[in-house]
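S.K.: Generate a structure from the sequence data that follows.
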Amino acid sequence: MIREELARLTTETRNQRTMQIDRMSTGEILRLMNEEDQKVALSVKEVLPDIEKVVDWTVQALKRGGRIIYVGAGTSGRLGVLDAVECPPTFSTPPEMVVGLIAGGERAFVKAVEGAEDDPSLGEKDLRDIHLSPDDVVIGIAASGRTPYVIGALQYARKVGAKAVALTANKQARLSQFADLAIEVDVGPEVITGSTRLKAGTAHKMILNMISTTTMIRIGKVYENLMVDVSISNEKLKDRAIRIIQTVTQVDTETALRVLEQANHEVKTAIVMIKTESSYEKAKKRLDLADGNVRKAIEG
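M.R.: This is a model prediction of the structure:
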């Protein structure tokens, strides 16, 4: 049964272009991999309407106090965790706003935990442990589209009333049956048969980037194309914050630093203070009324 199911998956199909890859030179292998990788972005383009629907859900979820929760095993789980942990330093989000769950727990990020992905009840348990609510969006990631851990998580998400999204690399994937919406990105057979950390993993990384980044733009974490809600946790980020303020307001470095300190190291507030010539309190009020959107706060 499992063998027959796997045999039907695109991700388990042999790539006819790479049948002799073990005979190729280093340069030939690299060129062939690069040619295959170029197909990934075009495959992602085909599922943009589905990604758009998911982003609409995630924006609504965050605005009502919900969360984006990624669930996966192995490479898929690591991609979700990676996207989640990058949100706080990039967009100053609280750690609980975007969450990554991986089968086997945090230790599975650096070392495989055998059998963890084969139990659907563990997917449900992990969501129970973080108190899943109807306000959340759960995105189950599984290149094969059949991982039991992820299926269990999506089943529980729907039971609770949270939005359940399947992200796979196979059409008509089993996982999609348990989702409110499925993103099935078909990148074709892998260079090395079944090695979904390659094209499938790249496609999923691109899609997760799109979901989290577009969501953050939509909730006001970006002004123009600048990370105005960057968290200043080290000297590099402090320097970036000063440069962002200068870029937007055209003030000198000394002024940018002074206002940044007056704004409690909040880049968005500092920008609004300078652009509207207002105090910290008034700038904060403008931002509150604009739901954190810098452009709306400036334009009133």
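
S.K.: Only C-alpha atoms from now on, for both contacts and neighbour counts.
M.R.: Noted.

S.K.: tell me the contacts of residue 78?
M.R.: By C-alpha atoms under 8 Å, 6 or more residues apart in numbering, the contact set of residue 78 is 72, 102, 109.

S.K.: out of those residues, who's nearest residue 256?
M.R.: Using C-alpha to C-alpha, residue 109 is the member of the contacts of residue 78 that sits closest to residue 256, with 39.8 Å.

S.K.: Neighbour count and distance to residue 219 added to the contacts of residue 78, as CSV?
M.R.: Formatted as CSV, those follow (neighbours: other C-alpha atoms under 10 Å; distance: C-alpha to C-alpha, whole Å):
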residue, neighbour count, distance to residue 219
72, 30, 26
102, 28, 27
109, 20, 29
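
S.K.: would TSV of these with secondary structure and distance to residue 246 be doable?
M.R.: Formatted as TSV, these follow (DSSP: H, G, I helix; E, B strand; the rest coil; distance: C-alpha to C-alpha, whole Å):
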residue	secondary structure	distance to residue 246
72	strand	41
102	strand	40
109	helix	39
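
S.K.: Let's compare: structure for the following, please.
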Amino acid sequence: MLNTETPSLQHPDLDLYDSARLMQALVDDQRAAVEAVRAAAPALAAAVDAALPRIAAGGRLLYAGAGTSGRLGVLDSVELVPTFSWPRERAVAVLAGGEGAMFVAVEGAEDDEHQGRRDIEVLQPGPDDVLIGIAASGHTPYVLGALAAGRTAACLTIGVANNPGAAVLAASEHPILLDTGNEIISGSTRLKAGTAQKIALNSFSSALMVRLNKVYGNLMVDMKATNAKLVRRAVALTMRAAGVDEATAREALGRCDFSVKTAVVMLLKQLDAPSALALLGRHDGSVRRALAGR
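M.R.: Below is the predicted model of the structure:
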């Protein structure tokens, strides 16, 4: 039996717990998710290094999964757009059962290996693309089909699974084992297995964005200011990075379509918006290198 499916011996009387004890047990069990990702950090770093030149060359991040794993892939792909101004068409997730499965479970869809292959093939993948297959069990046919299509198209393949020896890991160039063990509620991989997947995906994509010059220091300077909250965040980031007051930050942002990295270079290099954009372009969008260069 898979580790993720093996009944836990720690809380055999879980259904008898009162709410306080039940909550403590559920929360405490999540600690194993962090430890599992810690153990996988070297493998994740290697995957970032392998993905970086492909993504820098114009490749896409492709995600494939079913159920909770698939929904976490969708979440990671969607969040890259406002957080890092990542083009929507360059972060694409496919989910067993289609888009509707994001909201309503589509039973049996995860068993369709051919559909997994077809869903990736329709995206016309290529050698610059990076495909991340996610499956808690590590044996989901839909994900295995997607990975097979990725390999055929010469994509870089990354497999994320929560069981040692999983087929998804064997089918990937960069296997990421998140060995979370059994679940406090037997077989419910939406618990710590899912938590570990969320941490791993978030860490992988965030590290990749940092390496792609989407961050200055530890500041999110390539965000999209698409609502009032994000406008305030853009102003605060510009104030901090450039050491200016709010009025100065807002004025600079207003002259560059609220691009934080452009505003920072404008203010610190005393440039107009087109010149700051050109300077950033000469330095691959790196604020740090633009400030040090010409």
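
S.K.: still on that earlier bit, considering the contacts of residue 78 of structure 1, which is situated nearest to residue 89 of structure 1?
M.R.: Checking those against residue 89 of structure 1 with C-alpha to C-alpha, the nearest one is residue 109 at 19.6 Å.

S.K.: Could you list which residues are in contact with residue 227 of structure 1?
M.R.: With C-alpha under 8 Å, 6+ apart, residue 227 of structure 1 has these contacts: 90-91, 221, 244.

S.K.: now it: how far from residue 46 of structure 1?
M.R.: Noted for residue 227 of structure 1: a distance of 28 Å to residue 46 of structure 1, by C-alpha to C-alpha, to the nearest Å.

S.K.: how many neighbours does residue 296 of structure 1 have?
M.R.: Using other C-alpha atoms under 10 Å, the number of residues around residue 296 of structure 1 comes to 16.

S.K.: Kindly report the same for residue 40 of structure 2.
M.R.: Using other C-alpha under 10 Å, residue 40 of structure 2 has 17 other residues around it.

S.K.: Please determine how far the aligned residue in structure 1 for it is located from residue 135 of structure 1.
M.R.: Aligned counterpart of residue 40 of structure 2 in structure 1: residue 47 (TM-score structural alignment). From residue 47 of structure 1 across to residue 135 of structure 1, the span is 25 Å (C-alpha to C-alpha).

S.K.: ditto for residue 276 of structure 1
M.R.: The value you get for residue 276 of structure 1 to residue 135 of structure 1, if C-alpha to C-alpha is used, is 35 Å.

S.K.: okay, these two: which has more neighbours?
M.R.: residue 135 (21 against 15).

S.K.: I'd say the more buried one and residue 63 touch.
M.R.: No: with contacts counted by C-alpha atoms under 8 Å, residue 135 of structure 1 stays clear of residue 63, the gap being 9.6 Å.

S.K.: For the counterpart of residue 103 of structure 2 in structure 1, the count of nearby residues, please.
M.R.: Aligned counterpart of residue 103 of structure 2 in structure 1: residue 110 (TM-score structural alignment). For residue 110 of structure 1, the count of nearby residues is 9 (other C-alpha under 10 Å).

S.K.: For residue 280 of structure 2, grab the count of nearby residues.
M.R.: Neighbouring residues of residue 280 of structure 2 were enumerated by other C-alpha under 10 Å; the total is 22.

S.K.: Leaving out chain neighbours, which residue sits closest to whatever residue of structure 1 lines up with it?
M.R.: Aligning on TM-score structural alignment places residue 280 of structure 2 opposite residue 287 in structure 1. Nearest residue to residue 287 of structure 1, sequence neighbours excluded (C-alpha to C-alpha, 6 or more residues apart in numbering): residue 297, at 5.2 Å.

S.K.: name the element that neighbour belongs to?
M.R.: Assessed by DSSP states H and E, residue 297 of structure 1 sits inside helix 294-299.

S.K.: The match of residue 280 of structure 2 against residue 293, yeah?
M.R.: Yes: contact criterion C-alpha under 8 Å: residue 287 of structure 1 and residue 293 qualify, at 6.3 Å.

S.K.: Which element, helix or strand, includes the aligned partner of residue 34 of structure 1 in structure 2?
M.R.: Counting by TM-score structural alignment, residue 34 of structure 1 lines up with residue 27 in structure 2. Residue 27 of structure 2 is located in helix 19-29, with elements delineated by DSSP H and E.
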